[in-house]
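Chemist: show me the folded form of this:
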Amino acid sequence: MEKPFIIAISSVSGGGKTTISKALQEELDQSKVIHFDQYDIPSPDDFSNWIENSANYNDWDLHKIDEEIQELYKQNWKYIILDYPFSYENQQLVDKIDIAFYINTPLDIAMARRILRDIYDISVLRNDLQIYLENGRKAYLQMEKVIQPHADYVISGQQPVSNIVSEIVKRIY
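Modeler: All right, here's what the predicted structure looks like:
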């Protein structure tokens, strides 16, 4: 049995990872998506401190995703799509990824998408924006500095989803 081809789709929160991953799954036969957000991933306790002191993506324990990939190896998938923010920057998965795409979405658009996606109560909005200003934006900028340059391909997140998916498909064939 042949190992599935693993495609990492990375971006900041609200950058389009999940939307692109789902659309890509529809385009690619025999494909399965692994969504980072569906796992309870142990992460650094003090996010702001993490960004300022180490910003080491290996601080996230991704063994659950690694185990899921191992299980999918046993099945007949041609492609595994990782809806996953870290691209090649976490050593637990780096050797499994065959190609990495970074969806480069302007931070204001990503934040607007997050608000539309996640905020249903206006009182929660103020808290979420405060967290973004204190820590979240630093994390977004860190990703642009570290994750984006190491991706195999950087694709504009301002394009229609169909254009982004077409560009990815063109790169993997």
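Chemist: rest of the way, CA atoms for contacts and neighbours
Modeler: Will do.
Chemist: tell me which other helices or strands the lengthiest helix in the chain touches.
Modeler: Secondary structure of the chain per DSSP state H: the longest helix is helix 137-150. Packing partners of helix 137-150 (3 or more CA pairs under 8 Å, 6 or more residues apart in numbering; DSSP states H and E): helix 47-53, strand 99-104.
Chemist: may I have the secondary structure class of the spatially closest residue to Tyr140 that is not a sequence neighbour?
Modeler: Nearest residue to Tyr140, sequence neighbours excluded (CA to CA, 6 or more residues apart in numbering): Val12, at 5.7 Å. Following DSSP: H, G, I helix; E, B strand; the rest coil, Val12 is assigned to coil.
Chemist: same check on the one 3 residues further on?
Modeler: Per three-state DSSP, the secondary structure class of Gly15 is coil.
Chemist: these two touch, right, it and Asp108?
Modeler: No: under the criterion of CA atoms under 8 Å, Gly15 makes no contact with Asp108, lying 9.9 Å away.
Chemist: more neighbours, the two?
Modeler: Gly15 (28 against 11; other CA atoms under 10 Å).
Chemist: distance check, that one against Arg171.
Modeler: From Gly15 across to Arg171, the span is 20 Å (CA to CA, to the nearest Å).
Chemist: which other residues reach the longest helix of the chain?
Modeler: Under the contact criterion CA atoms under 8 Å, 6 or more residues apart in numbering, helix 137-150 has outside partners 10-13, 48, 51, 55, 86-89, 102, 104, 107, 154.
Chemist: among these, name the buried ones.
Modeler: Among the contacts of helix 137-150, those classed as buried by 16 or more other CA atoms under 10 Å are 10-13, 51, 55, 86-89, 102, 104, 107, 154.
Chemist: which stretches of this protein form helices?
Modeler: Counting by DSSP H, the helices of the chain are 17-27, 47-53, 63-73, 107-118, 122-131, 137-150, 161-172.
Chemist: in CSV, list these along with distance to Glu2.
Modeler: Formatted as CSV, these follow (distance: least, CA to CA, whole Å):
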stretch, distance to Glu2
helix 17-27, 19
helix 47-53, 39
helix 63-73, 8
helix 107-118, 37
helix 122-131, 44
helix 137-150, 27
helix 161-172, 16
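Chemist: I'd like the structure of this one too, to check against the first:
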Amino acid sequence: MSAEVIAISGVTAGGKTTLVNQLVKEFPSACAFYFDHYEFENAPDMKDILNKPADYFNAYRLDRMINNLKEAQDKYDYIFLDYPIGYENKQMGMYIDKVIYIKTPLDITFARYLLRDFANSSGNDILKWAKCYLEEARPLFITHEDIVSKHADYIMDGTLEAEEKIAKIKQLLT
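Modeler: I've put the predicted structure just below:
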């Protein structure tokens, strides 16, 4: 039997990793792969998403991640991917059975990102990031969300509590 591959997608600090970690605990025969755990040679410049989104998403060479997924395919019932780009990368898209897009308001993702990545930073560093967020990151996140969520099988409210998200996903998968 081949595992069902579920991609949990969304923008940075949208709750993907937390949800995938919880799903692996909730589903007895499951494993997870995390996009951020892989190094990609020639990763595309994030700004390319604004001008050439298809080129941006398909610039990622995901061979290692796909090979790991194939090796796990017959060992589990579910494989959860912490994978921000859903079906958009053609190389990986063919292996995904469902994409669940976590739609988290950008003010929440901004605050989470600050708490996670700037906990020990100076006020000046935080202000630099806030400026960068407004001028560069936010437009990228909006474009990312518009494209990736459009093709998702299910859009989940990112403000729901963890238990509610798990319950909804269990309903979707069983």
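Chemist: before we move on, back to that, looking at the contacts of helix 137-150 of structure 1, which is nearest Asp118 of structure 1?
Modeler: Ser13 (11.0 Å; CA to CA).
Chemist: tell me who's in contact with the closest one.
Modeler: Counted by CA under 8 Å, 6+ apart, Ser13 of structure 1 has contacts Pro85, Ala110, Met111, Arg114, Tyr140.
Chemist: can you tell me which of those lies closest to Pro42 of structure 1?
Modeler: For the contacts of Ser13 of structure 1, the nearest to Pro42 of structure 1 is Pro85 (14.6 Å; CA to CA).
Chemist: any idea how far Pro139 of structure 2 lies from Ile96 of structure 2?
Modeler: Using CA to CA, Pro139 of structure 2 is found at 27 Å from Ile96 of structure 2.
Chemist: now do His151 of structure 2
Modeler: Taking CA to CA as the measure, His151 of structure 2 falls 12 Å from Ile96 of structure 2.
Chemist: how about Glu145 of structure 2?
Modeler: 18 Å.
Chemist: more neighbours: those two, which one.
Modeler: More neighbours surround Glu145 than the other of Glu145 of structure 2 and Ile96, with 20 against 16 (other CA under 10 Å).
Chemist: count the residues that sit near whatever residue of structure 2 lines up with Ser54 of structure 1.
Modeler: Matched by TM-score structural alignment, Ser54 of structure 1 corresponds to Lys52 in structure 2. Lys52 of structure 2 has 10 neighbours, counted by other CA under 10 Å.
Chemist: most neighbours out of the contacts of Ser13 of structure 1, which is it?
Modeler: That'd be Pro85 among those, by other CA under 10 Å, with 24 neighbours.
Chemist: now do the contacts for it.
Modeler: Contacts of Pro85 of structure 1 by CA under 8 Å, 6+ apart are Ile9, Ser10, Ser11, Val12, Ser13, Lys17, Phe36.
Chemist: do Ala130 of structure 2 as well
Modeler: Neighbours of Ala130 of structure 2 in contact, by CA under 8 Å, 6+ apart: none.
Chemist: now it: how far from Ala43 of structure 2?
Modeler: Taken as CA to CA, the span from Ala130 of structure 2 to Ala43 of structure 2 is 24 Å.
Chemist: what do you get for Asp117 of structure 2?
Modeler: Counting by CA to CA, the gap from Asp117 of structure 2 to Ala43 of structure 2 is 21 Å.
Chemist: my read: Ile80 of structure 1 touches Lys32, true?
Modeler: Yes: Ile80 of structure 1 is within contact range of Lys32, at 5.0 Å (criterion: CA under 8 Å).
Chemist: which residues are in contact with both of His151 and Ile96 of structure 2?
Modeler: Common contact partners of His151 of structure 2 and Ile96 (CA under 8 Å, 6+ apart): Tyr87.
Chemist: what is the corresponding segment of structure 2 for stretch 26-34 of structure 1?
Modeler: Using TM-score structural alignment, stretch 26-34 of structure 1 pairs with 25-33 in structure 2.
Chemist: which residues does the matching stretch contact?
Modeler: The contact list for stretch 25-33 of structure 2, computed with CA under 8 Å, 6+ apart, reads 20-21, 24, 65, 69, 76-82, 166.
Chemist: among those residues, which ones are buried?
Modeler: Buried by 16+ other CA under 10 Å: Val20, Val24, Met65, Leu69, Tyr76, Asp77, Tyr78, Ile79, Phe80, Leu81, Asp82, Ile166, out of these.
Chemist: on that earlier part again, so which of the helices of structure 1 comes closest to Phe5 of structure 1?
Modeler: Per CA to CA, nearest to Phe5 of structure 1 of those: helix 161-172, 9.0 Å.
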